[in-house]
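*Asks:* requesting a structural model of the entry that follows:
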Amino acid sequence: MAVLISILSLQAFADEPQAGKELEIKLTGNQSYLHVIHKGQSVRVQRVQDPEYVLKGYYAKTARKCPPFCLQPMQVDPRVATVGEVELFDFMQTTLRDDRGFLIDARTPEWFERGTIPGSINIPFTVLSKVGTPENDDALKLFGGKSRGEVGAFSRKLEKMGIINSEGKTDKWDFSNAKELVLWCNGPECGQSPRAIKGLLSVGYPANKIFYYRGGMQLWQLWGLTTVVPEG
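*Replies:* Here you go, the predicted model:
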């Protein structure tokens, strides 16, 4: 599906200095922008160049009823690393670019259609947290998991004893070649990606291959970063 650059990123492009001049508001101290493939198209991720830019609309709200909009812990699980924007930039330019991982928008499709972080695919938390469903199985296979079928009791016992390699393997799944995942949702008050992460952990997905972008769409837009929306 074709995508349109959001108003936010159009403003960034409009404010961009002429060719040959560096952007004044960069991603990091030594990087002005990056490119990421989103639905087959190259999208440039940069920040709005207007120093007077302020966040408006839904993501500018900081007071919502809790529950359900309660601040989430910095870590979903002690085994899962939490990342910020700079780490996400690096992931986009390495792991995501090399097809070794996925950037997952864990929100419901209605939210995804309003706009998403470039390079993201939409796999809702409702899918990832419902273990054993066909949709959940399909997602795990997409991530590189392989169904083991029937595993002999003796073979499984040897695996658990460490006599034969058991890394990344459960009774049902082989995650030996599973890809790295960065999951995010609407921001620090959103519990959707944490629920998705807990669902992945519950089926034995390797915790060292799961990352949590806690800032989500709220902090992404706070920093004036590029978003994309489906055409129409």
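
*Asks:* only C-alpha atoms from now on, for both contacts and neighbour counts.
*Replies:* Noted.

*Asks:* which residues touch F89?
*Replies:* Taking CA atoms under 8 Å, 6 or more residues apart in numbering as the contact definition, F89 lies against L34.

*Asks:* repeat for F69
*Replies:* Shown in contact with F69 (CA under 8 Å, 6+ apart): 189-191.

*Asks:* so is it in a helix, a strand, or just coil?
*Replies:* coil (DSSP: H, G, I helix; E, B strand; the rest coil).

*Asks:* what's the local residue count around the closest residue in space to I121 that isn't next to it in sequence?
*Replies:* Excluding the flanking residues, the one nearest I121 by CA to CA, 6 or more residues apart in numbering is I104, at 5.2 Å. Residues within reach of I104, counting by other CA atoms under 10 Å, total 24.

*Asks:* isn't I104 right next to K179, touching?
*Replies:* No. Under the criterion of CA atoms under 8 Å, I104 makes no contact with K179, lying 11.9 Å away.

*Asks:* can you tell me which of the contacts of F69 end up in helices?
*Replies:* Using DSSP state H, no member of the contacts of F69 falls in helices.

*Asks:* now these in TSV, with neighbour count and distance to P124?
*Replies:* Below are the contacts of F69 laid out as TSV (neighbours: other CA atoms under 10 Å; distance: CA to CA, whole Å):
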residue	neighbour count	distance to P124
E189	22	17
C190	22	13
G191	23	12
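
*Asks:* and those as JSON lines, adding distance to K157?
*Replies:* Below are the contacts of F69 laid out as JSON lines (distance: CA to CA, whole Å):
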{"residue": "E189", "distance to K157": "42"}
{"residue": "C190", "distance to K157": "40"}
{"residue": "G191", "distance to K157": "37"}
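
*Asks:* out of those, who's nearest P206?
*Replies:* If you rank the contacts of F69 by distance to P206 using CA to CA, G191 comes first, at 20.6 Å.

*Asks:* so what's P109 up against?
*Replies:* Listed by CA under 8 Å, 6+ apart, the contact set of P109 reads 122, 124.

*Asks:* where do the helices sit along the chain?
*Replies:* 7-14, 85-91, 109-112, 125-128, 134-142, 153-161, 192-202, 216-222.

*Asks:* next up, for comparison:
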Amino acid sequence: MSKRIVWALALGMAWAGCAQAADEPPLRITRDSTEFVVHTPGGPLVIKRSKTACGAGKGFVQALVPQAGVTPVTEIEVLHALNDPATMVIDMRDEDEPLKTTIPNSYHIPYNELEDRLDVLGCQRLSGKSWACRRAVNIVAFCHGPMCLQSPAGIASIVRLGYPVGKIAYYRGGMTDWEALGLTTVTGHRPLNSRPVP
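*Replies:* The predicted structure is shown next:
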């Protein structure tokens, strides 16, 4: 069999693997809806979401800006942030599932632990859940990908506690887009004791 035929078969199988899975329950597009109506010249068209082999079924599409004032970033900005000594790129995925790979040079602080670990981000605990964040570091938050609500939830929790929103960037693409683009991944995260000093 020629290389060209093998390549065509492999490509066809890859596309077939991303095809819609049959008999799946309706998946959410937003928090409250499983469909969206687009008014086309040919009449209304209902857009629905189905689980595919290439896309997670959990969650729903996250806003590009999860909190007013947060800066959305692409892979290019994440790459530059990885070399910025004043910025922490933070993998906010929790550990319900083992984290097999991550973005190189990133730190790991699960989204549901952030409220108690703001000291790692340059804040000072005053009392109870009260923090002073005048010396907060710049962060880039990410999680599983565009459907994942973990990093948006983590961002919301630290903003609520007074973390300066202007020091937060959000990489909505997360691991889904990073890996889909074929960018290098690693096992393990950068140790928190190597974090930037504010």
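
*Asks:* can you redo the helices of the first structure as JSON lines with distance to C70 of the first structure?
*Replies:* Converted to JSON lines, these look like this (distance: least, CA to CA, whole Å):
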{"stretch": "helix 7-14", "distance to C70 of the first structure": "27"}
{"stretch": "helix 85-91", "distance to C70 of the first structure": "22"}
{"stretch": "helix 109-112", "distance to C70 of the first structure": "18"}
{"stretch": "helix 125-128", "distance to C70 of the first structure": "17"}
{"stretch": "helix 134-142", "distance to C70 of the first structure": "26"}
{"stretch": "helix 153-161", "distance to C70 of the first structure": "39"}
{"stretch": "helix 192-202", "distance to C70 of the first structure": "11"}
{"stretch": "helix 216-222", "distance to C70 of the first structure": "14"}
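
*Asks:* deepest-packed of those, please.
*Replies:* Burial of the helices of the first structure is given as mean neighbour count (mean count of other CA atoms under 10 Å); helix 125-128 ranks first at a mean of 23.

*Asks:* one step back: which of the contacts of F69 of the first structure line up with contacts in the second structure?
*Replies:* Here is what carries over to the second structure from those, by both residues aligned by TM-score structural alignment, their matches' CA atoms under 8 Å: 189-191.

*Asks:* strands - which of those land there?
*Replies:* Within these, no residue falls in strands by DSSP state E.

*Asks:* counterpart of the residue nearest to I121 of the first structure in the second structure?
*Replies:* In the second structure, I104 of the first structure lines up with I90, judged by TM-score structural alignment.

*Asks:* how about its match, what does it touch?
*Replies:* For I90 of the second structure, the contact set (CA under 8 Å, 6+ apart) comprises 106-109, 139-142.

*Asks:* between the kept ones among the contacts of F69 of the first structure, which sits nearest I5 of the first structure?
*Replies:* When those are compared against I5 of the first structure (criterion: CA to CA), the nearest one is C190, at 24.3 Å.

*Asks:* what residue in the second structure is paired with the closest one?
*Replies:* Checking TM-score structural alignment: C190 of the first structure goes with C148.

*Asks:* what of D77 of the first structure?
*Replies:* Using TM-score structural alignment, the partner of D77 of the first structure in the second structure is Q67.

*Asks:* so how far is P164 of the second structure from that match?
*Replies:* 11 Å (CA to CA, to the nearest Å).

*Asks:* equivalent analysis for V73 of the second structure, please.
*Replies:* 17 Å.

*Asks:* give me the distance between the aligned residue in the second structure for E180 of the first structure and K167 of the second structure.
*Replies:* Counting by TM-score structural alignment, E180 of the first structure lines up with N138 in the second structure. The gap separating N138 of the second structure from K167 of the second structure is 5 Å, by CA to CA.

*Asks:* between those two, tell me which one has more neighbours.
*Replies:* Per other CA under 10 Å, whichever of N138 of the second structure and K167 has more neighbours is N138, with 23 against 15.

*Asks:* count the neighbours of the residue lying closest to C54 of the second structure once chain neighbours are set aside for me.
*Replies:* Nearest residue to C54 of the second structure in three dimensions, chain neighbours excluded: C18, at 5.1 Å (CA to CA, 6+ apart). Other residues lying near C18 of the second structure total 13 when counted by other CA under 10 Å.

*Asks:* also D84 of the second structure?
*Replies:* 13.

*Asks:* from what I see, D91 of the second structure and I109 are in contact.
*Replies:* Yes. The pair D91 of the second structure and I109 qualifies as a contact (CA under 8 Å) at a distance of 6.3 Å.

*Asks:* more neighbours, the two?
*Replies:* A count of neighbours by other CA under 10 Å puts D91 above the other of D91 of the second structure and I109, at 25 against 21.
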